[in-house]
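**Student:** Could you look at this predicted model? Sequence included:
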Amino acid sequence: MKVRQTRLDERVVASGLAPDLDTARRLIMAGEIRTGDRVWDKAGEKVPADQPLERKERGLPWVSRGGRKLERALELFPAAGLPGVAGARCLDIGSSTGGFTDVLLQHGAAAVTALDVGYGLLDARLRADPRVTVRERTNFRTLPDDAFPDPFDLVVTDVSFISLRLIVPRAFRFLRPEGAVVALIKPQFEAPPDRVEPGGLVRDPAVHREVITGLQQAFAADGIFLHALAPAPIVDDHKNVEYLSLWKRQEMLPPYDFSFPLLERV
């Protein structure tokens, strides 16, 4: 059966790589849309309606800007007990195009399982890497407890439209006892709806503090404790401030107290 053809810029939008056609055309002109090693450079070019596409920004050492966030965590958190990545078995929940997976591999991870509820999102280079196991169309929340035969050393997660309360406690079921979770806290998906401004913004530092302390209290009830927290690098000036967090089974006494100014941009 003949596959329907569509314009490249329309396919970029349909793939979720751009919010609208104008943005799609700018990305194409900038050489950031590709399939494997092929760079697509003509917005009006006809492509199959199911053509796999990826976005790769020029000048970045990772397949997406999200890699900058995990890179920052790997710089800051070893002093707080983050296990070494070299030689580790890792799980990336919400892997998307693979920014976090790419960082883990570049830091010497022995194996990374890239898990996402979506399909066809992971960068082609990472997909072909023998150290990467791809678990697509997979809802982490509904995985059976025996989904992974061997425990992981480290779990990393950057998810949207879902609270970490549904992700982090379950992640510890698949970790070694001394393992850790690095999670990106997104206040807009943790705060009550009436505390979120139009457009999904959360600019009140009191709400950010409530979100973080709320997660601390909820996870502590499951024997999971916050060991480090830091503002994530900003990759878009029009988005919320997010926070990198490190969680472990080992209790912190006294509990970790974050004293830096919230809403700080780095």
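**Tutor:** All right, it came through fine.

**Student:** okay, CA-based contacts and neighbour counts for the rest of this
**Tutor:** Will do.

**Student:** so where do the strands sit in this structure?
**Tutor:** 5-7, 33-35, 38-39, 46-48, 54-55, 89-93, 111-115, 132-135, 152-157, 175-185, 225-231, 243-248 (DSSP state E).

**Student:** nearest to Leu126, of the ones you listed?
**Tutor:** Nearest to Leu126 among those is strand 132-135 (6.7 Å), distances taken as C-alpha to C-alpha.

**Student:** what's the closest one in contact with?
**Tutor:** 111-116, 126-127 (C-alpha atoms under 8 Å, 6 or more residues apart in numbering).

**Student:** Let's have the strands of the chain in TSV, adding mean neighbour count.
**Tutor:** Output for those, formatted as TSV (neighbours: other C-alpha atoms under 10 Å):
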stretch	mean neighbour count
strand 5-7	15
strand 33-35	20
strand 38-39	14
strand 46-48	15
strand 54-55	22
strand 89-93	25
strand 111-115	24
strand 132-135	18
strand 152-157	24
strand 175-185	21
strand 225-231	23
strand 243-248	23
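
**Student:** the helices in this structure, which residues?
**Tutor:** Counting by DSSP state H, residue ranges of the helices within the chain are 8-14, 21-29, 67-76, 99-106, 124-127, 168-171, 205-220.

**Student:** if we can go back for a sec, just name the closest of the contacts of strand 132-135 to Phe77, please.
**Tutor:** Val112 (19.5 Å).

**Student:** Comparison target, given below:
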Amino acid sequence: MQKSRLDHWLVNNLNVATRSKAIDLIKRNFVSVNDQIINKPAFLVDHNDQIKINNQYSFVSKGAYKLLKLLNEIDVDIKDHVVVDLGASTGGFSDVCLQLNASKVYCVDVGVDLLDPKIANNPKVVVYDKTNVKDLSVDMFAEPIDLIVGDLSFISLKSVFYMISNLASKSTKVMLLVKPQFELGYKIASKYKGVIKDKNLQNEAVDLIVSTAKEAGFECLHTTPVDIFDPKKQNQEYMVYFKRYE
């Protein structure tokens, strides 16, 4: 049976208006083939494949799209990766990794029973509730770690890089969400009532983490601002991608 490019299929069979719109949907991870997210427009499909356009509720939380935005901008395949999710909460970042075919995800959070049941009950998931990320050690993980992701609140990322350095091998990828309100100190956060709109201060927060990472032996390979929906009430946050220096 003749196969078709996925972007062409969406236009010809699922009423997507234009090919450029189809490509956008695919690259933003809104399209699944046989229940697996596919982000390559040239991926070949046929009538035997189950092809769906997913909406924003395809993930357990909107936080998922912060990690997705970074992954869409860098050439990194996380298939078969062993992942540690720091500050997993309901599991948005974990959900992304699982849907992109990670082999195992360790969900770490200081809270209890926060994970969405979809994530908590996944056989690929190991749950570390009531666990401070600063207390993690290599012997808590059965396999070498391929990827560390993190969405942490009420804590500076500067305080976790020593732990990350101990967990990471030379090939481990690190993708973290930088939140300026937790990096610039209480005085500045209070001055701006928790929402730091000053672009220079936002950049300063990112630079602080990049500098801390460098001291711990990690190189910043990419940064990107995440999408926000209400600039008056939400802080502009940034996803940052690190690897150890060669």
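**Tutor:** Everything's here; your move. Worth saying up front: this structure is predicted, and the values here are computed from it rather than measured.

**Student:** Throw the strands of structure 1 into JSON lines and include distance to Phe219 of structure 1, thanks.
**Tutor:** Formatted as JSON lines, the strands of structure 1 follow (distance: least, C-alpha to C-alpha, whole Å):
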{"stretch": "strand 5-7", "distance to Phe219 of structure 1": "47"}
{"stretch": "strand 33-35", "distance to Phe219 of structure 1": "40"}
{"stretch": "strand 38-39", "distance to Phe219 of structure 1": "44"}
{"stretch": "strand 46-48", "distance to Phe219 of structure 1": "46"}
{"stretch": "strand 54-55", "distance to Phe219 of structure 1": "35"}
{"stretch": "strand 89-93", "distance to Phe219 of structure 1": "18"}
{"stretch": "strand 111-115", "distance to Phe219 of structure 1": "22"}
{"stretch": "strand 132-135", "distance to Phe219 of structure 1": "26"}
{"stretch": "strand 152-157", "distance to Phe219 of structure 1": "16"}
{"stretch": "strand 175-185", "distance to Phe219 of structure 1": "12"}
{"stretch": "strand 225-231", "distance to Phe219 of structure 1": "7"}
{"stretch": "strand 243-248", "distance to Phe219 of structure 1": "9"}
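
**Student:** now the helices of structure 1 in a markdown table, with mean neighbour count and distance to Pro48 of structure 1?
**Tutor:** Shown next, in a markdown table, are the helices of structure 1 (neighbours: other C-alpha atoms under 10 Å; distance: least, C-alpha to C-alpha, whole Å):
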| stretch | mean neighbour count | distance to Pro48 of structure 1 |
| --- | --- | --- |
| helix 8-14 | 22 | 8 |
| helix 21-29 | 18 | 16 |
| helix 67-76 | 19 | 29 |
| helix 99-106 | 25 | 26 |
| helix 124-127 | 18 | 17 |
| helix 168-171 | 19 | 38 |
| helix 205-220 | 17 | 44 |
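
**Student:** closest one to Pro198 of structure 1 among the strands of structure 1?
**Tutor:** Of the strands of structure 1, nearest to Pro198 of structure 1 by C-alpha to C-alpha is strand 175-185, at 19.3 Å.

**Student:** quick one: that closest one to structure 2 mean distance?
**Tutor:** Comparison of strand 175-185 of structure 1 with structure 2 after fitting gives an average deviation of 1.0 Å (mean C-alpha distance after the TM-score superposition for structure 1).

**Student:** State the span of structure 2 onto which that strand is aligned.
**Tutor:** Aligned using TM-score structural alignment, strand 175-185 of structure 1 spans residues 168-178 in structure 2.

**Student:** what residue lies at the spatial centre of structure 2?
**Tutor:** Leu67 (2.6 Å; C-alpha atoms, centre = their mean).

**Student:** Aligned counterpart of Val83 of structure 2 in structure 1, please.
**Tutor:** Match for Val83 of structure 2 (TM-score structural alignment): Cys90.

**Student:** does that match really touch Val155, like I thought?
**Tutor:** Yes. With contacts counted by C-alpha atoms under 8 Å, Cys90 of structure 1 reaches Val155, the gap being 5.6 Å.

**Student:** can I get the helices of structure 1 in a markdown table with distance to Phe140 of structure 1?
**Tutor:** Formatted as a markdown table, the helices of structure 1 follow (distance: least, C-alpha to C-alpha, whole Å):
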| stretch | distance to Phe140 of structure 1 |
| --- | --- |
| helix 8-14 | 24 |
| helix 21-29 | 30 |
| helix 67-76 | 20 |
| helix 99-106 | 16 |
| helix 124-127 | 19 |
| helix 168-171 | 9 |
| helix 205-220 | 18 |
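
**Student:** so who does the residue nearest to the centre of structure 2 touch?
**Tutor:** 93, 96, 175, 239 are the contacts of Leu67 of structure 2 under C-alpha under 8 Å, 6+ apart.

**Student:** Now the two most distant members of those.
**Tutor:** Val96 and Met239 (14.4 Å).

**Student:** picking up where we left off before, the residue nearest to the centre of structure 2 corresponds to which position in structure 1?
**Tutor:** Per TM-score structural alignment, Leu67 of structure 2 is aligned with Leu70.

**Student:** Next one: that match from Leu246 of structure 1, what distance?
**Tutor:** 11 Å (C-alpha to C-alpha, to the nearest Å).

**Student:** No further queries at this time; thank you.
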